[in-house]
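Participant: Dropping a prediction and its sequence here:
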Amino acid sequence: MTQAKLTAGVTPGRLMPGQYQINFADVAPPLDDHQAQVAADRCYFCHDAPCITACPTGIDIPLFIRQIATGTPDAAALTIFHSNILGGMCARVCPTETLCEGDCVRMEAEGEPVQIGALQRYATDGLMAAEGHPFRRGEPTGRRIAVVGAGPAGLSCAHRLAAKGHEVTIYDPRSKPGGLNEYGIASYKATDGFAQAEVEWLLRIGGITVETGHRLGHDMTLDGLRAQYDAVFLGIGLGGVNALRIEGEDRDNIRDAVDFIAELRQADDLATLPVGRDVVVIGGGMTAVDAAVQAKLLGAENVTIAYRRGQDRMSASQHEQDHATSSGVRIICNAMPVAIHGNGAVAEIEFAYTQDLPDGSLNTGEHFRIKADQVFRAIGQRLNGVPDGLALSGGKIAVSGPGRTSAAGVWAGGDCAAGGEDLTVTAVAQGRDAAEDIHATLMEDAP
């Protein structure tokens, strides 16, 4: 993680000490028992429930909600975990408004869906607080699998493989496992160290060893792992960050939004984090929203998200956009950055108004400037270093079926793999499905 040089105007401690805890409290507090019963009673328990189809992990949503309604929330949690072992985090960070809740039949009847995400959190949090682990390992198979990347895809894959009796070693370059769940989402979405608590709970199944501080292409190679293990799963994410490629991008107080979010997530004292008075975030996705809202919560006076296309093209959901604006963030669309001005440090960003054309290109027009003393780039990430011998598709690792790469014995899933949406829940599904295919392949070859 790198931090740009900070200059006057970008300082820590903009708020009174007690305000940080208030600002970064849980954005969606959990349901109590009564609230969960009321929410569950609204479900129609559809036979051909569209919410199941809308869930990338295929959770039987009507079943788990019925289990809550009948007073068996632990059974509901098991229903969830059988499909999505990271159901607790997904309940917090999934864009449910565009997935399960967006397809809820209640939307047609009342315009208000069943609170599927909140009910999922209610059930999973309850079971995770219990002693032990709800899943047991199968009989040892004698097979060993390397999982590279301790993010949602890698953790999901490792847990499913361990449950089937395989020995799994997870390698990750960071000091903590969790991937984007630990380093890449807004603090107010997963409070009280939930990401690490979820990892520790998942590892209780046994048979999984986590080795941190190891990076593919540095202290280990894909060929070396293939020689040492019976199979390899790559869940390496997208380590590179796209540059703006405009004049003045090397000025002080300009940094990547992902680094800012990671630093905030790992901070012991939020009052030590420097933030500007006039912050501009360039991008239109979830990362841009998370960075912008948290800059505002740290005490920035003016925060602006600038996106080069129309608002309907933003990858951040409408719910996330509404959360940003309700938090005091201004969103400017059809604005493309063309230059960054200042004397050493950034002072202004120059934009060109744009117009979306039918062929997907942009037509640029009049220029304007926005005052800024701190800028965050959030214009997408890319694969950073591709292991030799792996075919690519669209800049990501090409996969077929349940994550099979072009190299024998190597699977991939999550953000590094081509196809699908870059969501936690999608990564979990891909890791799970790859594990099932790895198991079937290894058992086929078993004597």
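Facilitator: Cool, got the structure.
Participant: Please count neighbours and contacts with C-alpha atoms only from this point.
Facilitator: Noted.
Participant: and Y44, what does it touch?
Facilitator: 62, 105-106 (CA atoms under 8 Å, 6 or more residues apart in numbering).
Participant: A39 and G117 touch, don't they?
Facilitator: No - with contact defined as CA atoms under 8 Å, A39 does not reach G117; the gap is 10.8 Å.
Participant: Would you quantify the distance from A352 to Q374?
Facilitator: 19 Å (CA to CA, to the nearest Å).
Participant: I meant to write Q311 there.
Facilitator: Using CA to CA, Q311 is found at 23 Å from Q374.
Participant: Looking at those two, which has the bigger crowd around it?
Facilitator: Q374 (29 against 16; other CA atoms under 10 Å).
Participant: residues contacting Q321?
Facilitator: Per CA under 8 Å, 6+ apart, neighbours of Q321: V289.
Participant: Regarding it, what is its secondary structure?
Facilitator: Following DSSP: H, G, I helix; E, B strand; the rest coil, we place Q321 in the helix state.
Participant: Roughly how far does it sit from A39?
Facilitator: 25 Å.
Participant: which other residues reach the top helix by length along the chain?
Facilitator: Counting by DSSP state H, the longest helix found in the chain is helix 424-444. For helix 424-444, contacts defined as CA under 8 Å, 6+ apart pick out 56-57, 84-86, 90, 93-94, 143, 152-158, 160-161, 164, 181, 230-231, 233, 235, 402-404, 411-415, 420.
Participant: same question, stretch 295-311
Facilitator: Here stretch 295-311 has contacts from 14-15, 20, 23-24, 270-271, 273, 275-284, 288-289, 292, 314, 327-337, 354-356, 362, using CA under 8 Å, 6+ apart.
Participant: next up, a second structure to put side by side with the first:
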Amino acid sequence: MATGIRTPGIVAGRLPARDLARNFEDLHPPLAPHEAAVAADRCYFCHDAPCITACPTGIDIPLFIRQIQAGQPRGAARTILDANILGGICARVCPTETLCEEACVREAAEGRPVEIGKLQRFATDAMMAAGGHPFERAPATGRSVAVVGAGPAGLACAHRLALLGHDVVIFEARAKPGGLNEFGIAAYKATQGFAAAEVDWLLQIGGIRIAPGNALGAELTLEALARDHDAIFLAMGLGGVRALALPGAELGGVQPAVDFIAALRQARDLSALEIGRDVVVIGGGMTAIDAAVQARLLGAATVSLVYRRNRAAMGASRYEQDLAASKGVRLMFNLVPVALHGEGTVAEVELAVTETREGRLVETGERMRLAADQVLVATGQVLGPVPAGIETDGGKIAVDARGRTSRPGLWAGGDCAAGGDDLTVTAVAQGRDAAMDIHGQLGA
């Protein structure tokens, strides 16, 4: 995919600054105290609450909602954070509509679940606004653990290890921590620098040092980490982007959707961001949806999201699909790109119509073209080279239920590890649980 080639149709300032500010306001404004009390009153406080089972981190949801009902939001936050130290960002980005809220008894009975995500945000925001940190480190153990990657899994692992008294160094390839929470989610889901503020708050536990600009395989080797630390946790995510192996993929105006999102997330001035007039997004997951919606919010006249299978097969939830449609994104199914056309810069995307026959996706022979001066590719990310001696599974690091890899003293979790579902909340659970196993192995 081309980089650095100027494309006439991609320009900055398609919308006035006031419109951009309005477009990128908080997707779900926080609940006021009265609203939180009303929302909490709807909970049945089920004894065998299915919402707890549906939460990958196992938060005691009825308990924290009862604490909000009792006027104790900071107590509710402590309940949440005991299970999920990144409960604030998870309240904003988790697909609650397919997790805890889908399992809610109110959803089954009335088609309207308790607003668990909003209540979780109300509680964790109250905790962060109050200042301080609710957890206290155990006495120092004298043990040191290296964490590779400062995303959700790495941060959750580091916090739990520090809580238990270990010293932790988080080696991060980028210039700042946060991982996908900082660089990879839609800007309207975590506004006002929340992801960075949550990392700063998490680090108040003490005993954690961030070492930016250190990537495994470049500045770091497992041998050196093993020599300097008692255990290693790999949480570097998926750093590579699956290439678009099509004629014309090298044309200007074609870029990975993750790069587009990262640039937007780090931009100080949205009016300085460049966007095409006719944008085509290729993919069907959350990255594709986030890129498509934000392209519209930046002022693209048309945004088409093309996905090779039908709507039901999309990785993005129906809620996110509907959100995209409500923002003017055209969702197009059963279409697969076969070529990009243009003279130096992209001008059209050629698509083949597909259908499923006997369980296999096949082209029907029918084709069409879409005008495009910008193409954002969201066809998946891949793990970079894995150090020798570590078993893999499906292109990711193979781990057991405790997060252990095939190499003694080495654990892994988050998107780089096999068996997950690429959700922030799942990464947090894997980091937390691996930390507990590391702690047990260290015998401290």
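Facilitator: Good, I have the coordinates. The model shown is predicted, which means the values in this text are computed figures rather than measured ones.
Participant: out of everything not next to it in sequence, what's closest to F260 of structure 2?
Facilitator: Spatial nearest neighbour of F260 of structure 2, chain neighbours left out: A291 (7.2 Å); criterion: CA to CA, 6 or more residues apart in numbering.
Participant: list the contacts for that neighbour?
Facilitator: The contact partners of A291 of structure 2, taken as CA under 8 Å, 6+ apart, are 186, 257-258, 260-261, 281, 376.
Participant: let's see it at 10 Å
Facilitator: 184-186, 256-261, 264, 279-282, 297, 303, 305, 324, 376-378 (CA atoms under 10 Å, 6 or more residues apart in numbering).
Participant: that older thread, tabulate the contacts of Y44 of structure 1 in a markdown table, adding columns for distance to N384 of structure 1.
Facilitator: Output for the contacts of Y44 of structure 1, formatted as a markdown table (distance: CA to CA, whole Å):
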| residue | distance to N384 of structure 1 |
| --- | --- |
| P62 | 40 |
| V105 | 42 |
| R106 | 43 |
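Participant: Mind putting these into CSV with neighbour count, distance to A398 of structure 1 and secondary structure?
Facilitator: Output for these, formatted as CSV (neighbours: other CA atoms under 10 Å; distance: CA to CA, whole Å; DSSP: H, G, I helix; E, B strand; the rest coil):
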residue, neighbour count, distance to A398 of structure 1, secondary structure
P62, 21, 35, helix
V105, 21, 36, helix
R106, 16, 38, helix
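Participant: In helices, which of the contacts of helix 424-444 of structure 1 fall?
Facilitator: Among these, the ones falling in helices (DSSP H) are 90, 93, 152-158, 160-161, 181.
Participant: Out of the contacts of A291 of structure 2, which sit inside helices?
Facilitator: 257-261, 264, 297, 324.
Participant: wait, which of these is closest to P8 of structure 2?
Facilitator: F260 (17.3 Å; CA to CA).
Participant: Distance check, the closest one against C416 of structure 2.
Facilitator: Distance, F260 of structure 2 to C416 of structure 2, using CA to CA: 21 Å.
Participant: When those two are compared, which one has more neighbours?
Facilitator: C416 (26 against 20).
Participant: Quick one: the strands in the stretch 1-150 of structure 1, in order.
Facilitator: Under the criterion DSSP state E, counting those that start in this stretch, the stretch 1-150 of structure 1 contains strands at 144-148.
Participant: Kindly report the same for the stretch 301-447 of structure 1.
Facilitator: Under DSSP E, counting those that start in this stretch, the stretch 301-447 of structure 1 gives strands at 302-306, 329-332, 335-341, 348-356, 362-371, 374-377, 381-382, 392-393, 396-397, 410-412.
Participant: wait, which of these is closest to I80 of structure 1?
Facilitator: Of the strands of the stretch 301-447 of structure 1, nearest to I80 of structure 1 by CA to CA is strand 410-412, at 23.5 Å.
Participant: Give me the mean distance between the closest one and structure 2.
Facilitator: Once fitted to structure 2, strand 410-412 of structure 1 is off its aligned match by 0.2 Å on average (mean CA distance after the TM-score superposition for structure 1).
Participant: Going by distance to T221 of structure 1, which of the ones in helices among the contacts of helix 424-444 of structure 1 wins?
Facilitator: Looking across these and measuring by CA to CA, the closest to T221 of structure 1 is G154, at 17.3 Å.
Participant: Shouldn't I170 of structure 2 be within a strand?
Facilitator: Yes - assigned with three-state DSSP, I170 of structure 2 falls within a strand.
Participant: residues touching it, list them.
Facilitator: 145-151, 154-155, 157-158, 177, 208-212, 214, 233-235.
Participant: same deal with G9 of structure 1?
Facilitator: G9 of structure 1 neighbours (CA under 10 Å, 6+ apart): 253, 274-278, 345, 372-374.
Participant: Same list, those residues, but as a markdown table with distance to G132 of structure 1 please.
Facilitator: Output for these, formatted as a markdown table (distance: CA to CA, whole Å):
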| residue | distance to G132 of structure 1 |
| --- | --- |
| N253 | 47 |
| P274 | 41 |
| V275 | 42 |
| G276 | 45 |
| R277 | 48 |
| D278 | 48 |
| A345 | 53 |
| A372 | 51 |
| D373 | 50 |
| Q374 | 46 |
